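Student: A predicted structure for the sequence below; I have some questions about it.
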Amino acid sequence: MSDTNWWRGAVIYQIYPRSYLDTTGNGVGDLRGIHDKLDYIADLGVDGIWISPFFTSPMADFGYDVSDYRDVDPLFGTLADFDAVIEKAHRLGIKVLIDQIYSHTSDQHAWFEESRRDANSDKADWYVWADAQPDGSPPNNWQSFFFGPAWTWDARRGQYYMHNFLPQQPDLNLWNPEVRAEICDTLRFWLDRGVDGVRLDAISHCLHDPQMRDNPAREKPDAKKPGDMQSMVHTVGLPDTAEFMRELRAVLDEYPGRFAVGEIGGEDPLAQAVTYADPERSLQTAYNFSFLFKGPLTPALIREAIEDQLARHPNGWPTQVFSNHDAVRAPTRWGGVDASPAYAQMLNALLLSLYGSVCLYQGEELGLCQADVPYERLVDPEAIKNWPHTLGRDGARTPMPWTREVPWAGFAGLEPWLPVDARHVDLSVEAQAGIDGSTLEVTRALLKNRKASAALQTGEIRFVDAGENVLCFERVSGGERVMCVFNLGDAESEVELPGRWYGMSDIALPGVIDGSRLRLRGHGFWLGLPA
């Protein structure tokens, strides 16, 4: 694989910096903490890291409300600290991605302060403004993703401004070529500092319907928020977004070897990915949302999602993800509150065997369950507003457990911004490092296997029928073939394999009978090579 296409089949380790390691004693993780743990990350065997936002921000949405795209929030350190992360990561052979949020800014961004001053300011049209209806109500029925209308009245401007998320996150007007040019220069700023790629947050939200037409209603019996009750066809996934994606790609192409992964959501993310994510001329890859919020985990869920991807987007390249900072951790979401280490190991083996690139969320290598955060400790505005119907994102964002130290597991020297779940202490890096059969060591071995196998990194995927609870597929590249088998059920299963095989490694190796019959324990997995 050329260095230009290093991202194909790469494993990117997502770091949520607030929760990785606190080196300053304020209870919040920082860039120096990431720097200090890069040796640990290199030892895992991943290809790169993606750092969630560390930019200047009032933290209404914990960094996803940016008030200065080109500086580091003092909470996380300085630009020099970031440069040190880049230097050490590259020295260790680790690529660095950063989060870029181009659909909106903070309401404390200097651009918005000027835009809201009056309708004649230089940046009057840099955000989405609209007049009230004759009765004073918002311009249309658009709803935000978090709660309530996507419009907030601004007395200084005498108009409503649009926000797909919090009122503190006004939407940029990316129909304005001046805004697009400024965003492209922002991207160049970080590429010039040496970043190897970007994760584009909520990028399918970057354009709105200029005619301001109402979104149609949709039936959703399990709706928890007003936004769930409408089809957001005029606020998410507009076809013209593809042109902006191509402009961003042109910037990336000025810097050989850099790439972008898009967070492309909506009611049919794959349909948008077909338009926005073209490795040849647009975003190189897009998040596959088929697994983050869906369940239960069955062979059909995996197979249908991958086959749908291949059928509808044959020239695309997906990025597979089971957990991140916005979703309930996969072991809990799919395996329940009592999910075992074996279940977490099987999930990691499956994720690292799938077709596409992979994002591995911090703590996934430890098999962390979703943390239990009591109501009085919640900080996620979505969770607080919608409690108890949605528990929000805090349970996936609690501090990384490094040691057995109680109560903060080596993350900080004083109480952290979110509590450490007591169950995580026994799953800490210290508790698992060097222990045969631990989730950490199994994941390290799986990453080593993947890095050594062209089939597992970039090969084709061919599914094999294997029974109700067993998922079976082959990865094929040139003359290399790898058989991947996963028992998603909790009872032992026997599988008849096509042909004769032997175990690729001794990771969770079950019994193999006559070279073709395989016995898998509950939540067991097996990787094999042709005999």
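Tutor: Perfect, I can see it now. Numbering: from 1, shown residues only.

Student: Every contact and neighbour count from this point should use C-alpha atoms.
Tutor: Noted.

Student: how far does stretch 327-342 sit from the chain's center?
Tutor: 17 Å (C-alpha atoms, centre = their mean, to the nearest Å).

Student: cool, and stretch 105-121?
Tutor: 30 Å.

Student: buried sites along that stretch?
Tutor: Residues of stretch 105-121 classed as buried by neighbour count (16 or more other C-alpha atoms under 10 Å): 105-109, 111-112, 114-117, 119.

Student: Quick one: the strands in the stretch 301-450 of the chain, in order.
Tutor: 318-321, 357-361 (DSSP state E, counting those that start in this stretch).

Student: ok, now the stretch 51-200 of the chain?
Tutor: 55-56, 68-72, 95-101, 129-130, 151-154, 159-162, 197-201.

Student: count of residues packed around the closest residue to G503 other than its chain neighbours?
Tutor: Nearest residue to G503, sequence neighbours excluded (C-alpha to C-alpha, 6 or more residues apart in numbering): G528, at 4.4 Å. As a burial measure, G528 scores 18 neighbours (other C-alpha atoms under 10 Å).

Student: which non-adjacent residue is nearest P498?
Tutor: S516 (6.8 Å).

Student: show me the contacts for the one you found.
Tutor: Contacts for S516 (C-alpha atoms under 8 Å, 6 or more residues apart in numbering) come out as 496-501.

Student: For those, could you give me JSON lines that also reports secondary structure and neighbour count?
Tutor: Converted to JSON lines, the contacts of S516 look like this (DSSP: H, G, I helix; E, B strand; the rest coil; neighbours: other C-alpha atoms under 10 Å):
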{"residue": "E496", "secondary structure": "strand", "neighbour count": "15"}
{"residue": "L497", "secondary structure": "coil", "neighbour count": "17"}
{"residue": "P498", "secondary structure": "coil", "neighbour count": "13"}
{"residue": "G499", "secondary structure": "coil", "neighbour count": "10"}
{"residue": "R500", "secondary structure": "coil", "neighbour count": "16"}
{"residue": "W501", "secondary structure": "strand", "neighbour count": "21"}
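
Student: and which of these is nearest to W151?
Tutor: Closest to W151 out of those is L497 (56.9 Å), distances taken as C-alpha to C-alpha.

Student: Name the nearest residue to the closest one, ignoring sequence neighbours.
Tutor: Using C-alpha to C-alpha, 6+ apart, the closest residue to L497 is S516 (4.9 Å).

Student: any idea how far L488 is from that neighbour?
Tutor: 20 Å (C-alpha to C-alpha, to the nearest Å).

Student: doesn't R444 make contact with G45?
Tutor: Yes: here G45 reaches R444: they are 6.6 Å apart, a contact under C-alpha atoms under 8 Å.

Student: Please say which of those two ends up with more neighbours.
Tutor: Comparing G45 with R444 by other C-alpha under 10 Å, the one with more neighbours is G45, at 21 against 17.

Student: Let me see the contact set for that one.
Tutor: Contacts of G45 (C-alpha under 8 Å, 6+ apart): 444, 447-448, 451.

Student: Among those residues, find me the one that's closest to D131.
Tutor: Set against D131, the nearest of these by C-alpha to C-alpha is L447 (54.2 Å).

Student: before we go on, here's another structure to hold up against the first:
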Amino acid sequence: MSKALSPTWWREAIIYQVYPRSYLDTNGDGVGDLPGITDRLEYIAKLGVDIVWISPFFKSPMRDFGYDVSDYCDVDPLFGTLDDFDKLIAKAHSLGLKIMIDQVMSHTAEEHPWFVESRKSRDNAKSDWYVWADPLPDGNPPNNWLSVFGGSSWQWDSRRKQYYLHNFLVSQPDLNFHHPEVQQAHLDCLRFWLERGVDGVRLDACNFHFHDRSLQSNPPALVRDTATVSDVNPYGMQAHIHDKSQPENVAFLERLRVLLDEFGAVAIGEVGADDSLAVMAEYTAGGNKLHMAYSFNLLTAVCTAKHIRTQVEDFKARVKDGWASWSVGNHDAQRVMTRWGGAHPTPAFGKLVLAMQLSLKGTPCLYQGDELAFTEADVPYELIQDPYGKTFWPEFKGRDGCRTPIAWTEAANGGFSSGQPWLPVAPEHIAAAASVQEADVDSMLSFARRMIAWRRSMPQLTRGEIVFFDAPEPVLALRRDLEGERSVIAIFNLGAQPAGFALPEAAGAEKLENPGLPGEVVDGQVSLPPHGAWFGYAR
């Protein structure tokens, strides 16, 4: 891949997400920091990825661990300084890596100066920068909108004697994107980082920017949303047609794209919606909004060939020129090894999932630790930090289990910190630490490096069209077609028992040497061991 020559290099790229609190702590306070990321950039570069997405590191009271921003243009001292960030950018670029920052635009922390001023009165300069509403005659909130984190999304404020909207925590008031000054303020803050050399932006909850000004109540959901939220959360009981995914957001994303194009930067949007694929298609179509988007549709507990095929085909059917990013793990979802692999996932399963993800049409997004096949950590209630988990415990334990610190070595705390980690390092992760896997040619880490390098050598897998074959569960069968190249067939056994598949292009099918996934073909019949895969050229 030639990033310098291809205007759509990001379509061929791989994104690697870093959750800074849990990557590497260099000052012994138990929390990862920017110098820690800088220290591990060679590790990331050796993995073979292209873009490093760093979750929020801006000034914040940390009630939602950085997704509640109090200053968009500075680094929180917990993570370091602006100088530390500049050094990180410089080193990343020297290694050929691009840096993508996380922008949380829909809401701020209540400590943000914008909200401090807005809540003072109903007639100050920023009084309309947030979503305020009078109570109903009986004192209740203006409508039935719910917070993703539980309960009403309206909070009474005694200063203004009004309710303010918060789609997430009470301490995360929602900005009023209908106000043009709010939009411009965010674009100005983003320009600050682009001028420092940032190569891209991940937009958190990007379909939450606007709300229905009429404040109509949401109707009941005809089909409950269990992709975005846990089924113990009443949020999924509503059809969210008034509190998010409003049409005005398209025009704002177009303004955002103009700014990004000025710097040659890219954007990926997080979409959590009742019909996420439709919103993804809308936000990526036309080449004048987001470059790509991802949803929670592959971050659910459903691991069937039909489900995976449906997500890719439905997106493809809805948009011709847009682009998806396929993520099976991130900081908001139970680790894929446990979520899809069960209580005792095998090493082969981790390799299969990565190979499958890298074979879909779209930009893969990998989450730190998945290249090491880390399972979900068990964090006891007394150590839980996530407010989401505290609210819905024990049926939903929150997001801490996927956020525990990375184990780099077999030393104390996995070599993550010389102090007490903010979350415990899982003992099973220490046993499978990066240093242990580094020395094992059959490890998940070694396989990930080989698989990523192999994908880069196969233009069919980075730029080709995708067609699925009808196959019995748990087999996922697909073909990638690229003009001027031989079509590649990929067959995956998602199950724990041997499986077979009869190739439609049986005669002459040629097995491709791949990074080490077991699978054989005899007379057009592919035989796959548990969690095996087969790659071959079509006739």
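Tutor: Looks like it arrived, so ask away. What you are looking at is a predicted structure, and each value in this text was computed from that prediction instead of being measured.

Student: picking that back up, taking the buried residues of stretch 105-121 of structure 1 one by one, which sit in helices?
Tutor: 111-112, 114-117 (DSSP state H).

Student: Is it possible to get a markdown table of these that adds distance to G158 of structure 1?
Tutor: As requested, these are exported to a markdown table (distance: C-alpha to C-alpha, whole Å):
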| residue | distance to G158 of structure 1 |
| --- | --- |
| W111 | 17 |
| F112 | 14 |
| E114 | 14 |
| S115 | 12 |
| R116 | 9 |
| R117 | 10 |
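
Student: Determine which two of those are furthest apart.
Tutor: Between any two of those (C-alpha to C-alpha), the greatest distance is 10.2 Å, for W111 and R117.

Student: can you give me the helices in the stretch 1-150 of structure 1?
Tutor: 31-36, 38-44, 79-91, 110-117 (DSSP state H, counting those that start in this stretch).

Student: and the shortest one, what does it pack onto?
Tutor: Packed against helix 31-36 of structure 1 by the contact rule (3 or more C-alpha pairs under 8 Å, 6 or more residues apart in numbering; DSSP states H and E) you find helix 79-91.

Student: Find the residue at the geometric middle of structure 1.
Tutor: Nearest to the geometric centre of structure 1 sits N324, at 4.8 Å (C-alpha atoms, centre = their mean).

Student: Aligned to that residue, what sits in structure 2?
Tutor: Structural alignment (TM-score structural alignment) places N324 of structure 1 against N330 in structure 2.

Student: Does its match touch Q17 like I think?
Tutor: Yes: using C-alpha under 8 Å, N330 of structure 2 is in contact with Q17, at 7.4 Å.

Student: where do the contact lists of these two overlap?
Tutor: Shared contacts of N330 of structure 2 and Q17, counting by C-alpha under 8 Å, 6+ apart, come down to 366-368.

Student: Verify the contact between A242 of structure 1 and A273 for me.
Tutor: No: using C-alpha under 8 Å, A242 of structure 1 makes no contact with A273, being 9.5 Å away.

Student: For the counterpart of G197 of structure 1 in structure 2, list the residues it contacts.
Tutor: G197 of structure 1 maps onto G200 in structure 2 when the alignment is built from TM-score structural alignment. Contacts for G200 of structure 2 were tallied using C-alpha under 8 Å, 6+ apart; they are 98-101, 194, 260, 265-267.

Student: of all those, which comes closest to R403 of structure 2?
Tutor: Ranked by distance to R403 of structure 2 (C-alpha to C-alpha), those are led by I101 at 18.0 Å.

Student: The aligned partner of the residue nearest to L497 of structure 1 in structure 2 and A355 of structure 2, how far apart?
Tutor: Aligned counterpart of S516 of structure 1 in structure 2: G524 (TM-score structural alignment). In this structure, G524 of structure 2 and A355 of structure 2 are 22 Å apart, going by C-alpha to C-alpha.

Student: before we move on, what about V302 of structure 2?
Tutor: 18 Å.

Student: And L169 of structure 2, by the same measure?
Tutor: Counting by C-alpha to C-alpha, the gap from L169 of structure 2 to A355 of structure 2 is 37 Å.

Student: V521 of structure 2 is in contact with S527, isn't it?
Tutor: Yes: V521 of structure 2 is within contact range of S527, at 6.0 Å (criterion: C-alpha under 8 Å).

Student: Skipping adjacent residues, who's closest to the aligned partner of A377 of structure 2 in structure 1 in space?
Tutor: Mapped onto structure 1 by TM-score structural alignment, A377 of structure 2 lines up with A371. Spatial nearest neighbour of A371 of structure 1, chain neighbours left out: G395 (4.4 Å); criterion: C-alpha to C-alpha, 6+ apart.

Student: Stretch 138-146 of structure 2 aligns to what range in structure 1?
Tutor: The aligned range for stretch 138-146 of structure 2 is 135-143, by TM-score structural alignment.

Student: can you give me the end-to-end distance of that stretch?
Tutor: End-to-end distance (C-alpha to C-alpha), stretch 135-143 of structure 1: 19 Å.

Student: contact partners of it?
Tutor: 130-133, 149-152, 160, 164, 212-215, 226-227, 230, 232, 235.

Student: List only buried entries from those.
Tutor: The buried subset of the contacts of stretch 135-143 of structure 1 (16+ other C-alpha under 10 Å) comprises 130, 132, 149-152, 160, 164, 214-215, 227, 230, 232, 235.

Student: about what we covered before: same list (the helices of the stretch 1-150 of structure 1) but as TSV, adding distance to F463 of structure 1.
Tutor: TSV is the format used below for those (distance: least, C-alpha to C-alpha, whole Å):
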stretch	distance to F463 of structure 1
helix 31-36	39
helix 38-44	29
helix 79-91	37
helix 110-117	51
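
Student: do you know which of these lies nearest V179 of structure 1?
Tutor: Among the helices of the stretch 1-150 of structure 1, helix 110-117 sits nearest to V179 of structure 1 (C-alpha to C-alpha), with 10.0 Å.

Student: tilt between the closest one and strand 68-72?
Tutor: Here the directions of helix 110-117 of structure 1 and strand 68-72 differ by 150 degrees (axes from the mean of the first three to the mean of the last three C-alpha atoms, to 10 degrees).

Student: whereabouts in structure 2 does helix 110-117 of structure 1 align?
Tutor: Going by TM-score structural alignment: helix 110-117 of structure 1 matches residues 113-120.

Student: Name the helix or strand for P256 of structure 1, please.
Tutor: In the assignment (DSSP states H and E), P256 of structure 1 maps to no helix and no strand.

Student: ok, it touching N5?
Tutor: No: P256 of structure 1 is not in contact with N5 according to C-alpha under 8 Å; the separation is 9.5 Å.
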